[in-house]
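[1] coords please:
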Amino acid sequence: MIILGSTGSIGVNALHIAQEFGIQIEMLSAGSNITLLSQQIKQFQPRIVVIKDSTHIPALQSQHKNVEYFDSGESGLLRALEHTHSPLALNAIVGFAGLKPTLKILEMGKTLALANKESLVIGGQWVDVSRIIPVDSEHFSLYYLQHNQPFRELILTASGGALRDTPIEYLHSQNAKEALKHPNWAMGKKITIDSATMMNKIFEVLEAFWLFKTSHIHAFIERNSIVHALVGFYDGSFTAHIAKNDMRLPIAYAMLGKKALQTPCNQAKELFKPINLCSLNAFKFEEIDIQRYPLWSLKDTLLKKPSLGVVVNAANEVAVEKFLNHQICFGEIESYIQRAIQHFPDGALTFDEIEYLDSEVRTFLSYSS
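    The predicted model follows:
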């Protein structure tokens, strides 16, 4: 298989599963963590390797003579994919950069295990979702539950993020150190901040909109991160997916398919060990408070006008980067996104506008901040 974004948390977990189940890795791509990538190359012996910065290629070539093909950058990644034969690719690239690889993988007829939210947030209407297996824990849970049955509504759950109990009067001035202390998950910095603002859940709503073809999507806070999603049916009943807060479970299903159901427990005892239900705290679902999470108010706007996804994503990337670099405080993230929506109210109406509009939003915010 192919793993794009191999040094991030999703990529690392995917390689753990590949090792556990003897899955051969044909291609790896990574960003700036060359030390970890080099270790991965040594262990998994990929045929093709792509990195962000070409200056690291000579050193990697000298260390790893077994690699047949090295390339770099966005164009290099797309070129490298053309040399692959694997039927399955995991896209765990972070941000806008994941869109073109998603389209390329699907164009080549491969099955795509998708962990790159932005592919659907930005370009959902142009992405063929029929060959996508969702890797997000919430969308995996919905995929697991609904089995193509008619449903009334989909419900996502959120942990509430690192600042869920911070008094509202102190939220605006919080810094990155505090916002990165996620109570339940070990994730990358950007997605941890998106969890604290609830932007991550906004993105997941748009993902669900494209994946499951419905606008009847809601979300609640479930602090344990044990109930990952629910499906509501027309008879008034609900089904819930209860599982460990471990991303290896959806990754395993994406990589193994039905084999994950048939795998003997002794082959991956830790991964498939059942939850002790008696040890769990009572489940409690809480409404998402707009005062605490003002970005949640964008949900209905984006469901009515999903073309705004590219605007919201670009503005959020700019704001989160500034926040992590201590240039703005937590409360200013929302203002960046609202300014962008007001200035670009139509979003991307054609596929050709996506890249241009993404650049325009970033430029606008750099001058207006």
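[2] from here on, contacts and neighbour counts on C-alpha atoms
    OK.
[3] just to be sure, residue 219 is in a strand?
    Yes - judged by DSSP: H, G, I helix; E, B strand; the rest coil, residue 219 forms part of a strand.
[4] if I pick the nearest residue to it once chain neighbours are set aside, what's in contact with it?
    Spatial nearest neighbour of residue 219, chain neighbours left out: residue 156 (4.5 Å); criterion: CA to CA, 6 or more residues apart in numbering. Contact analysis of residue 156 by CA atoms under 8 Å, 6 or more residues apart in numbering lists 138, 201, 205, 217, 218, 219, 220, 228, 229, 230.
[5] run this one through as well so I can compare:
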Amino acid sequence: MKRCCVLGVTGSIGVQTVDVCTAHPEAFQITSISAGRNIPQLKKLIAQLPQLKAVCVQEEADCQRLAQEYPNLEWVWGETGLLRLSERDDYDVLVNALVGFVGLKPTLQAIEAGHDIALANKETLVVAGVFVNAACRQHHVTLLPIDSEHSAIFQCLQGSRREQLSRLIITASGGSFRDKTREELRGVTVAQALAHPNWSMGAKITIDSATMMNKGFEVIEAHWLFDVDFDHIDVLIHKESVIHSLVEYQDHAVIAQLGTADMRLPIQYALSYPERLELFNSQPLDLATVGTLHFAPADFARYPLLGLAYEAGRKQGTMPAVMNAANEEANAAFREGKISFLDIEELVIDACRTLAFTETPSLDAIFEADRQAREFVKSHLKGA
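    Down below sits the predicted model:
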């Protein structure tokens, strides 16, 4: 029996994690969860989790009200609450499904407490991969990927020796605007950007998919997860999202992992590894119905934030933290109607080119770089 703490339980990954765990009650229990402001969804999930002991919400008022409604549960709130959940001793694996930089501290806290990590929070490794990997080594903690692309790579590496690896090939759908030219991106709406052709994801990640910032994050994440340099990590546009990623070996054999666009597969594999369990409520892949698969190179001129991510990954230091923080703020500003879609790229690139760079930062310096980048974007929004 594997006991789980799920952070970000009301989001897409969190809800699907509950689906996986409740479908296999003999294998998994969820003992603690966190949610943001979606209290109706939280209540539905609480009803599905009889082993639940503790819950964290974002707002203190929600915490106080829900503590009266559910007196049998321990209630905490805010960042402090996330850290309290992460350090608890009544679970085995932390499922980090939070979105954004907020996921870093709970990950480090859980590692320090000796818990394995099933990671869907890209930003944890993007901004602080060196610190996270060092902490995992120090505390003998296993880090397992939940992202479909990294799960695919992880699966393709099973049974092979890492020294025989030639390169990683991360596939990308291209997002909601993959068939538009740069000129056609002028004036696109938030609703259009949120209409992802293949995946059902949260709003922030869907916008990141449209800019390909999300794929850039995945490149950096792959570097830290699999210890592969950036010259041997490629991105391939694959519209159907059937092949989730590939691994090429030194003999030119290419191993791919294929499946439907269902995140429950990588979630379940991360939780059940090294075993495979039956996946319920999911359709198997039917290649005859798919018929044809398409591939194209990822063009940095078309997707400048992808190119920026490669640059930030190679440079490391504080640049990934600046890139991520500027993107979080610009992404939110676009969703709120404050800037245009192409302004996202401009603000993120400007922040990376303008703000001071530290080559070997402390963890505190990473947090300071995050703060400065957010202020940089907000100041430009005020002046716009």
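[6] circling back: and the residue of the second structure sitting at the aligned position of the residue nearest to residue 219 of the first structure, which helix or strand is it part of?
    The alignment partner of residue 156 of the first structure in the second structure, by TM-score structural alignment, is residue 170. Using DSSP states H and E, residue 170 of the second structure sits within strand 165-172.
[7] residue 247 of the first structure -> the second structure?
    Alignment note (TM-score structural alignment): residue 247 of the first structure maps to residue 263 of the second structure.
[8] now do residue 335 of the first structure
    For residue 335 of the first structure, the aligned residue in the second structure is residue 346 (criterion: TM-score structural alignment).
[9] helices of the stretch 201-350 of the second structure, start to end?
    Under the criterion DSSP state H, counting those that start in this stretch, the stretch 201-350 of the second structure contains helices at 203-211, 213-226, 264-272, 287-290, 304-315, 319-335, 341-354.
[10] any chance of TSV for those, columns mean neighbour count?
    Rendered in TSV, the data for the helices of the stretch 201-350 of the second structure read as follows (neighbours: other CA atoms under 10 Å):
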stretch	mean neighbour count
helix 203-211	22
helix 213-226	23
helix 264-272	23
helix 287-290	9
helix 304-315	20
helix 319-335	25
helix 341-354	19
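[11] mind checking the longest helix of the second structure?
    As assigned by DSSP state H, the longest helix anywhere in the second structure is helix 363-383.
[12] what's that one packed up against?
    Here helix 363-383 of the second structure touches helix 122-139, helix 319-335, helix 341-354, going by 3 or more CA pairs under 8 Å, 6 or more residues apart in numbering; DSSP states H and E.
[13] tell me how far residue 90 of the second structure lies from residue 33 of the second structure.
    Here the criterion is CA to CA, to the nearest Å. By it, residue 90 of the second structure lies 12 Å from residue 33 of the second structure.
[14] those two: who's more crowded?
    residue 33 (28 against 15; other CA atoms under 10 Å).
[15] the more buried one in helix, strand or coil?
    strand.
[16] alignment lookup: it to the first structure.
    Superposed on the first structure with TM-score structural alignment, residue 33 of the second structure falls opposite residue 28.
[17] list the contacts of its match.
    If you count contacts by CA under 8 Å, 6+ apart, residue 28 of the first structure has them with 2, 3, 4, 5, 6, 41, 46, 48, 49, 50.
[18] so which of those is the closest to residue 197 of the first structure?
    Distances from residue 197 of the first structure to those, taken as CA to CA, are shortest for residue 5 (24.1 Å).
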